[in-house]
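Student: everything below, folded, please.
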Amino acid sequence: MTCPICAKASDPKYRPFCSKRCADVDLGRWLSGRYAVAADAPEDLEEAAEALAEQARKLH
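Tutor: Below is the predicted model of the structure:
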C-alpha cells in the first residue's frame, strides 16, 4: 500500500500514511474543507447547513 499523500510505502504505525507528517497533511485537508463528502438529497444539505449555523451561534 502506498501513502495517499506522497505515494511512498506506508508505515504500519501511520497506515495508510507513510509518516505523521502525511497523516497531519490529510487531517488538515479535512479540517480546512478541502475534502468533502457529497450528499445525495438536498434535505441533507439543508439540515447540515442549519446544524452548522446553530453551532456557530452557540460559539458566539
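
Student: every contact and neighbour count from this point should use C-alpha atoms.
Tutor: Noted.

Student: okay, now Cys22: neighbour count?
Tutor: Neighbour count for Cys22, taken as other CA atoms under 10 Å: 17.

Student: and if you look at Lys20?
Tutor: 13.

Student: and Asp24, by the same measure?
Tutor: That count, for Asp24 with other CA under 10 Å as the rule, works out to 12.

Student: so it is in which element?
Tutor: Using DSSP states H and E, Asp24 falls within helix 20-32.

Student: do you know how far Leu52 is from Leu31?
Tutor: 14 Å (CA to CA, to the nearest Å).

Student: now swap in Lys58 and tell me
Tutor: Lys58 is 19 Å from Leu31, where distance means CA to CA.

Student: what about the two, which has more around it?
Tutor: Set side by side, Lys58 and Leu31 show more neighbours around Leu31, with 11 against 8, by other CA under 10 Å.

Student: how about this one, so we can line them up?
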Amino acid sequence: RERECLTLASRGLTSEDIAARLEISPRTVEFHFAGIRSKLAAANRQEAIAKAMAAGLILT
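Tutor: The predicted structure is shown next:
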C-alpha cells in the first residue's frame, strides 16, 4: 500500500484523492507516508518521491 500511495502522490494526487482511489481513509494515507518517509529518510512527501524515483521504486 505504501508503494501505491507513493506512486499516486508522484502523479500529483492529494491524500484525499489517494484515499478515495484506494478506498481507505485520508488518515491511513498519512500513516503510510509516515512509514515511507521513515524508510527513505525523507523530511517530506516531495523528498520521499524524489528519493523513490532515484532508487527506481516508482515510475512516472
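
Student: let me see the TM-score of these two.
Tutor: Once superposed, the chains reach a TM-score of 0.32 (TM-score structural alignment, normalised by the length of the first structure), with 28 aligned residues with a CA RMSD of 3.0 Å.

Student: hmm, back to that, and the next element down the chain from the helix holding Asp24 of the first structure?
Tutor: helix 42-59.

Student: quick check: buried residues in the lengthiest helix in the second structure?
Tutor: With secondary structure taken from DSSP state H, the second structure has its longest helix at helix 26-40. In terms of neighbour count (16 or more other CA atoms under 10 Å), helix 26-40 of the second structure has its buried residues at Pro26, Val29, Glu30, His32, Phe33, Ala34, Ile36, Arg37.

Student: hmm, Cys5 and the fourth one touching each other?
Tutor: Yes. Look at His32 of the second structure against Cys5 with CA atoms under 8 Å: they come within range, at 7.3 Å.

Student: could you measure from Ala56 of the first structure over to Asp24 of the first structure?
Tutor: Separation of Ala56 of the first structure from Asp24 of the first structure (CA to CA): 25 Å.

Student: quick revisit: figure out how far the longest helix of the second structure is from the centre of its chain.
Tutor: The chain centroid and the centroid of helix 26-40 of the second structure are separated by 7 Å, computed with CA atoms, centre = their mean, to the nearest Å.

Student: packing partners for that helix?
Tutor: Applying 3 or more CA pairs under 8 Å, 6 or more residues apart in numbering; DSSP states H and E, we find helix 26-40 of the second structure packed against helix 2-10, helix 15-22, helix 45-54.
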